[in-house]
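Peer 1: Structure for this input, please:
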Amino acid sequence: MIVAELEVFHSRPVAPTRRVAIGHAQLPMDPPPGYGAVLLSAIAATFAPMLVPELADDYTKLLRQIDRGQRIAQPRLRHRFQQDRIGLTRSTHRLMVEGPRLRFRIDKGTGTPEQFLLAVAYACAPMAVADRAAAIAAINVGVAWRGALDGRFVSRVLGGSTHAAMPALAMSDPVGWAMRILGIETDAKVSKVAVQRRFRERLRDAHPDHGAKNDGAAERIADLAEARRILLA
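Peer 2: Alright, predicted model coming up:
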């Protein structure tokens, strides 16, 4: 299932003029930072390491200007941003939910790093102020990231509040996810005492010292700890 998508239209590398435009943008930001910001951050993480060093400062400045809602002078990163998509090539980046996990589909296609990074930045411009700030913060995380687009990356974008293998449901419905992890009926009203009791019971069942399998134990225990944190917050 597609939970976030950004369609980018761009000139071909051999074209005499360098242009970029945005097509369909499905970038949900609720609950913050939302699937939208996670996708934008992943695109930035993919292409920022390929950006030529002399353009890096201009990109940082562009993000700051968009965050502040300022007028953006053209061109940026040697490209012009436009609304017209005629004659441009399309690339599509997606964030998918596959089972309980998030999967990125980053289309490297024929576009350049500059074009995709510009699209990520300009996609934030129409957002509400708070959403735009959250998206820009996520993009900055992506720009600085060096590594795979795995659970650790998602956790970093989300501020480190969830463990490396965080399921997609924990983003879309954190309370519901937490109750399922602890084995609590989702329509039940539970006290903090009950949450602590269920946490201890599930922790004992998940711990290798009590007969649970070593394989995946760390993730199960991290899930339980995060579920408790959510319900006690």
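
Peer 1: From here on, just use CA atoms for contacts and neighbour counts.
Peer 2: Fine.

Peer 1: centroid residue for this protein?
Peer 2: By CA atoms, centre = their mean, the chain has its centre lying nearest to V38, at 0.8 Å.

Peer 1: tell me the SS of that residue?
Peer 2: Secondary structure, DSSP: H, G, I helix; E, B strand; the rest coil: V38 is helix.

Peer 1: wouldn't it be in contact with S155 here?
Peer 2: No: with contacts defined as CA atoms under 8 Å, V38 does not count as touching S155, sitting 9.8 Å away.

Peer 1: Strands of the protein, start to end?
Peer 2: Counting by DSSP state E, the chain has these strands, from start to end: 2-10, 19-26, 80-81, 89-98, 101-105.

Peer 1: quick one more, to check against the first:
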Amino acid sequence: MVLAELEVFQSRPIAPTRRLALGSCVLPVSPAPGFGGLLLGAVAAAFVTEVDVDLRPDLERLSHQVEQGLRIPQPRLRHRFQTDHVGLNRRQHRLLGDGERMQLDLDDAAGTSPGPQVLAAIYAAGRLPIESRGPVMRVIRRGLLWRGAVDDHLLEHIGGTGAAVTAVGRYADPEAWALGVLGLVGPSPDRKDVQRRFRDLLRVAHPDHGGGQTAAAERIAELTEARRILLVT
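Peer 2: I've put the predicted structure just below:
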């Protein structure tokens, strides 16, 4: 199942004029950052390491300018952003859902220039409703700092959980997901009930109860994130 999609059109690397345009963008961002925000952050993270080091500071500046709705002089990162995509090469980046797991499907075929992919993520965020733009841009800026592999840990990093929480439900309906993880009935359970249930399940999840270290760490991370969501809701 496709959770989010970003279509990018870029000029060929050998073209004298470097151009960039956006195509179809399916970017659900409610509740923010949503699946759309995760995809944009992942695109920024996956391609930023291939961008010239001297050009990277301009990406963060651009993200703040676009977030504020400022007029953006062109070109940026040597690419001109335009509406028309006739004659440009197409790239498609998607966030997929497989059951309760998310996975990235990023187009890095031969001839894919990294700069336009990162720029496209930032410009796409600029088209979002103003109330969603800030949270999504923060996810993109976390992506700009990523220097690892394109895997679950990338989604953890840009999602800001700091833990192995990549369940589809975590972003589709955070409160319902958190209630399910803690086995509570909603909406808005009492804070004391949340804390009590968290402590009980945390004891069960501890490695001393026979679980493996990796499974225990993932379960503890899941419980911690569920508690955080319910206590700030």
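
Peer 1: hey, which of the strands of structure 1 is tucked in deepest?
Peer 2: strand 2-10 (a mean of 23; mean count of other CA atoms under 10 Å).

Peer 1: which secondary structure elements does that one contact?
Peer 2: Here strand 2-10 of structure 1 touches strand 19-26, helix 34-47, strand 89-98, helix 113-124, going by 3 or more CA pairs under 8 Å, 6 or more residues apart in numbering; DSSP states H and E.

Peer 1: go again using 10 Å as the cut-off
Peer 2: strand 19-26, helix 34-47, strand 89-98, strand 101-105, helix 113-124 (3 or more CA pairs under 10 Å, 6 or more residues apart in numbering; DSSP states H and E).

Peer 1: what's the spacing between L77 of structure 1 and A168 of structure 1?
Peer 2: For L77 of structure 1, the distance to A168 of structure 1 equals 34 Å [CA to CA, to the nearest Å].

Peer 1: hmm, back to that, distance to E219 of structure 1 for the helices and strands packed on strand 2-10 of structure 1 - can I get that in a markdown table?
Peer 2: Putting these into a markdown table (distance: least, CA to CA, whole Å) gives the following:
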| stretch | distance to E219 of structure 1 |
| --- | --- |
| strand 19-26 | 30 |
| helix 34-47 | 21 |
| strand 89-98 | 18 |
| strand 101-105 | 13 |
| helix 113-124 | 32 |
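
Peer 1: So which of these is nearest A218 of structure 1?
Peer 2: A218 of structure 1 lies closest, by CA to CA, to one member of these: strand 101-105, at 17.0 Å.

Peer 1: okay, that closest one sits on what stretch of structure 2?
Peer 2: Strand 101-105 of structure 1 lines up with residues 101-105 of structure 2 when matched by TM-score structural alignment.

Peer 1: Now that stretch on structure 1. Mean distance?
Peer 2: Superposed on structure 1, stretch 101-105 of structure 2 shows a mean distance of 1.2 Å to its aligned residues (mean CA distance after the TM-score superposition for structure 1).

Peer 1: centre of the chain versus that stretch, how much separation?
Peer 2: With CA atoms, centre = their mean, to the nearest Å as the basis, stretch 101-105 of structure 2 stands 11 Å off its chain's centre.

Peer 1: Can you tell me what sits against it?
Peer 2: 1-5, 35, 38-39, 42-43, 92-97, 150-152, 154-155, 165-169 (CA atoms under 10 Å, 6 or more residues apart in numbering).

Peer 1: Output the contacting helices and strands for the biggest helix by length in structure 2.
Peer 2: Ranked by residue count, the top helix of structure 2 under DSSP state H comes out as helix 213-232. Applying 3+ CA pairs under 10 Å, 6+ apart, we find helix 213-232 of structure 2 packed against helix 168-172, helix 174-182, helix 191-205.
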